[in-house]
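Peer 1: Sequence first, predicted coordinates after that:
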Amino acid sequence: MAGSLSHSSPLNFVCNWPITFAMSSANTPFLSESPQVITDMAPLRLQHYGNRILALMLLLLHAAFVWGQDDLWGQAVVLAHYGAFLLWQPFFSGQQRLPWHRTLGVLLVGASLAGLHNVWVAALWCVMLAGLLGAVAVTLPSVRERLGLWSAVLYLLLLLFVWLLPQCYGLPVRQVSQVVFWRDGLLLLPLAAALFPSPRLSRGGLAVDLLYALMFVLIIGVLALGSYVAMHLRQSDYASSLLLSTSTLAATLLIFAWLWQPRGGSSGLRNLFSRYVLSLGLPLEEWLKQLSDAAEQQPEPDVFLRSAMAGFTHLPWSTGVTWRTPDCNGSLGQKSRYATSFTHLEVEVTFYTETQVNPAFALHLRLLTEIIGYFYAAKTRERAMRANAYTQAIFETGSRLTHDVKNLLQSLKTLCSAAEHSLPEQAMSLQSLMQRQLPQMAKRLEITLDKLKAPEKALDTNQIQAREWWRILKARYAREELRFNMDEPNATVWLPQELFDSVADNLVQNALRKRVGQPDVAVRVELETQPTPCLTVCDSGEAVPPEVKDKLFHAPVSTYDGLGIGLYQATKQAASLGYRLELSSNREGEVCFSLMKGEA
């Protein structure tokens, strides 16, 4: 640190050169190192000897304000003491180049200590040093490091209350030999502090909690002034007044500590203080409740944003607020000359206040803007998801109804073929066939169109008896050379017609596609009604590949021979009605799919 101050800091004290020369002469290779290396190593060396420098600082303080009081050499020792303090202080690093106004302040403090060399300045300086050391000590994690600093704090407090304050109050302590003996015996505390390990302080002010420092200074000041007031009001001696002031202050601190965080789970001053710091003029809990209510009640992002901004217009510090997004903009209240703007997630909010916003309150408003931005982004995504869900529903419904349209087209082709090749004597039979099939086809086409119009309400509510559905299925595939088996031809069990039609068409069409490459593939369709309905479609073709089997019912599968989105949609449709679709057998020559009652 000494070498570094001489290279880069404006504070080039005379004591820096001897320290650097002593360090260099003690180790000859050190002389050959570059000035930059010396500059980098000096803070580490000084930090290693931090407690020794602290002890030296306190010894010089004792010499200046106790032994050298009212003497000219004492003023010179004050400058040496202040130099040792600058070597130890945790506010700025030795490599830091201070601006001129901060350098001037540092020099003025040292000049004031040397020029105003009296007992009142010494007492005030001891109070400030004790508060600073105490604030540093509470931030240290190691107990041994804290003990060194607390020893220094104890020395300063005892010197203050045993020697300095009695002189300030006009007490003749300098003539009391016992007091002089105890005064000089206090030097054992700085020597003890030098024996403890030095703390590794992070320079730049981060090692000092200014709130703790201010609190320690105020407590010491209250104790000093309280003893003076008690001594004059009670007309008692200094020792009893100091004891009374200490007891009163200790009792007050104990009561405050209990009120800060009471036992039994009840809230104390700690919670009230936290709520006040968080609020900063804004009832945070009430505003957050209004924000959550608006988020639940308003599905549209623009309406939600206006409801959220309305809460700011009722606050005493606010005159108005404006907001702007890529889709909308708006304003509430009146504009003022003091405006503070924040932007988060494409939401720009401008707050208008009666007075200038301080930095702490500006940070609070930024946090509120970020909360509004997150809610608005969530509402925007929710609207996009609703649109995507509707589009997805149309897509899924259309994909599921594709096979119905194909079956209707196949039925129409069958009827057209029958009409083209019918003979005049078959007119009555053709008419009967048309009367049975055309109404059914019209009904199925109407159901398909209704589902396309309202895909989110596309539920299977039509029921049909098993024997009737089986008869229609056999008639539909009468020309495809399928083998049909049913356990009870006269079964009266009711089946969900759309589900069984869709699944049967999917499975049968997939099985028939295998005949393109394997004409001799046999297809078998079975229906069991007892104990629960179960439809099974089997073929004698190749087994389903493993990579297709793993995601057959969980995602669309792109294949050249079927087994694509149809089974995926059929699986979802079956699950919505309490059925499950599964691959019951998968081996060469025996591939079976089954639709049965029960959840997957």
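Peer 2: Great, that's in hand.
Peer 1: only C-alpha atoms for contact and neighbour calcs from this point on.
Peer 2: OK.
Peer 1: how much space between residue 147 and residue 195?
Peer 2: 10 Å (CA to CA, to the nearest Å).
Peer 1: Neighbour count for the two, which is higher?
Peer 2: Set residue 147 next to residue 195 and count neighbours by other CA atoms under 10 Å: residue 147 wins out with 16 against 13.
Peer 1: measure the more buried one to residue 199 for me?
Peer 2: Distance from residue 147 to residue 199, by CA to CA: 10 Å.
Peer 1: Pretty sure residue 182 sits in a strand.
Peer 2: No - counting by DSSP: H, G, I helix; E, B strand; the rest coil, one finds residue 182 to be helix, located in no strand.
Peer 1: For residue 148, see how far away it is.
Peer 2: 21 Å.
Peer 1: Counting neighbours, go ahead and name the busier of these two.
Peer 2: residue 148 (25 against 14).
Peer 1: tell me which element the more buried one falls in.
Peer 2: helix 143-159 (DSSP states H and E).
Peer 1: Equivalent analysis for residue 330, please.
Peer 2: strand 329-333.
Peer 1: And that strand, what does it pack against?
Peer 2: Packed against strand 329-333, as judged by 3 or more CA pairs under 8 Å, 6 or more residues apart in numbering; DSSP states H and E, are the following elements: helix 301-310, strand 318-324.
Peer 1: so how far is the first one from its chain's centroid?
Peer 2: So that's helix 301-310. Distance, stretch centre to chain centre, for helix 301-310: 24 Å (CA atoms, centre = their mean, to the nearest Å).
Peer 1: Relative to the whole chain's centre, how far out is the helix or strand hosting residue 40?
Peer 2: For residue 40, the element it lies in under DSSP H and E is helix 35-48. Centroid separation for helix 35-48 versus its chain: 40 Å, with CA atoms, centre = their mean.
Peer 1: put this beside the first:
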Amino acid sequence: MLHHSNPFISPKHEHRWLGLVLITLHIILWWDFSTSKPWSELWLRVVLLIHFGVFILWQPLWSRFDLYHLREIILLGIVIAIFIVFPHIWLITLWLCVLLGLMGGRDLVKPLDKMVNMAAILFLSLELFIVNLPQLFFIEEVALLYQFSPDIWLWPQYLLLGIPFTFLFISTDKEQEHRYHVDFFHGLTVSMIMIIMALGSLVIISQGKTIMPLAFFQMSLGLIVFILTVSWLWVIFAGEQGVDPLWTRHLYNIGNAFEQWLEHLAQPSNYKNLTPQEFLR
């Protein structure tokens, strides 16, 4: 679990910085990567530089990247330079998945922070499905729709901007203790689920000649059924009370005998038929 500590930026503006990160990302994804005009490529690199600059001010991994050391500065500069020098749509999509992982791995406590975080995950997911996939892969219905009515594709992109724009008007308190934690396992899970949904939807579209919204719905339904089935099997055969202990166990797992005894004790099915005297033995 990683902890954020940014002494330069007040936590009060954390959601506003996040809104700017998402707005600049949307502008980048909105860009026509097929054009070869020099001024267009120059402006794209400028927006990328602004995006990563705002991201550095917002990011929840500040203590992970100790920017007072030259090695970390060089490493971070190389990563940013790769995106700026080679602004390819595949790299931008990879970066979007990384942002999905960061947002999905945040361990938040306050309801307002959770609501903003969920809205950001929704925004990034819609960006992946609505903006990225048609740019990366040929989807026949999207191509036909764009051919007959090019302007109709602009409306979803304008509507998507409304989500991060609302973040600009949301302020938070100045407490940092319970807001800037990122769990790698949770973030990786969220990112992988979105990637599986995107790739699975493409397979359904190509094999079944299904329209894109229906393919997304079918893939989402399939994932839900799979997760519920695994949860049911885990409860029946593994004797657990649900998948929630499995989901959070890695946060506290140190593997010693005392922890295993506590874990055994935390399962009501292990002692619900015992008498008080038997329980204390």
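Peer 2: Yes, it's here. Just so you know, these numbers come straight off a predicted model, no measurement behind them.
Peer 1: Any idea what the TM-score is?
Peer 2: Once superposed, the chains reach a TM-score of 0.72 (TM-score structural alignment, normalised by the length of the second structure), with 237 aligned residues with a CA RMSD of 3.5 Å.
Peer 1: Longest helix of the second structure, counting residues only.
Peer 2: helix 212-238 (DSSP state H).
Peer 1: Around residue 330 of the first structure, how many other residues sit close by?
Peer 2: 14.
Peer 1: any idea how far it lies from residue 322 of the first structure?
Peer 2: Counting by CA to CA, the gap from residue 330 of the first structure to residue 322 of the first structure is 6 Å.
Peer 1: related to what we said a few turns ago, against which helices or strands is the helix holding residue 40 of the first structure packed?
Peer 2: Checking 3+ CA pairs under 8 Å, 6+ apart, helix 35-48 of the first structure ends up next to helix 2-8.
Peer 1: Can you name the element that comes right after the helix it packs on?
Peer 2: Next helix or strand after helix 2-8 of the first structure toward the C-terminus (DSSP H and E): helix 16-26.
Peer 1: Specify, as a residue range, where that following helix falls in the second structure.
Peer 2: Per TM-score structural alignment, helix 16-26 of the first structure has no counterpart in the second structure.
Peer 1: quick one, that helix and helix 35-48 angle?
Peer 2: 90 degrees (axes from the mean of the first three to the mean of the last three CA atoms, to 10 degrees).
Peer 1: Helix 16-26 of the first structure: how far from the chain's middle?
Peer 2: Using CA atoms, centre = their mean, the offset of helix 16-26 of the first structure from its chain centre is 51 Å.
Peer 1: Equivalent analysis for stretch 71-90 of the first structure, please.
Peer 2: On CA atoms, centre = their mean, the centre of stretch 71-90 of the first structure falls 49 Å from that of its chain.
Peer 1: Same question for stretch 110-123 of the first structure.
Peer 2: Using CA atoms, centre = their mean, the distance from the centre of stretch 110-123 of the first structure to the centre of the chain it belongs to is 51 Å.
Peer 1: and the end-to-end length of it?
Peer 2: End to end - CA to CA - stretch 110-123 of the first structure spans 15 Å.
Peer 1: Stretch 251-271 of the first structure too?
Peer 2: 22 Å.
Peer 1: Buried ones in it, by neighbour count?
Peer 2: Within stretch 251-271 of the first structure, the residues that qualify as buried are 260, 268, counting by 16 or more other CA atoms under 10 Å.
Peer 1: likewise stretch 347-366 of the first structure?
Peer 2: 347, 348, 349, 350, 351, 352, 353, 357, 361, 362, 365, 366.
Peer 1: Over to stretch 291-304 of the first structure?
Peer 2: 291, 294, 295, 301, 302, 304.
Peer 1: So residue 140 of the first structure sits against residue 197, correct?
Peer 2: No - Residue 140 of the first structure is beyond contact range of residue 197, at 11.9 Å (criterion: CA atoms under 8 Å).
Peer 1: Going along the chain, name the helices of the stretch 51-200 of the second structure.
Peer 2: 70-85, 89-104, 111-126, 133-136, 140-148, 154-167, 184-208 (DSSP state H, counting those that start in this stretch).
Peer 1: what's the third one packed up against?
Peer 2: In this case it means helix 111-126 of the second structure. helix 89-104, helix 154-167.
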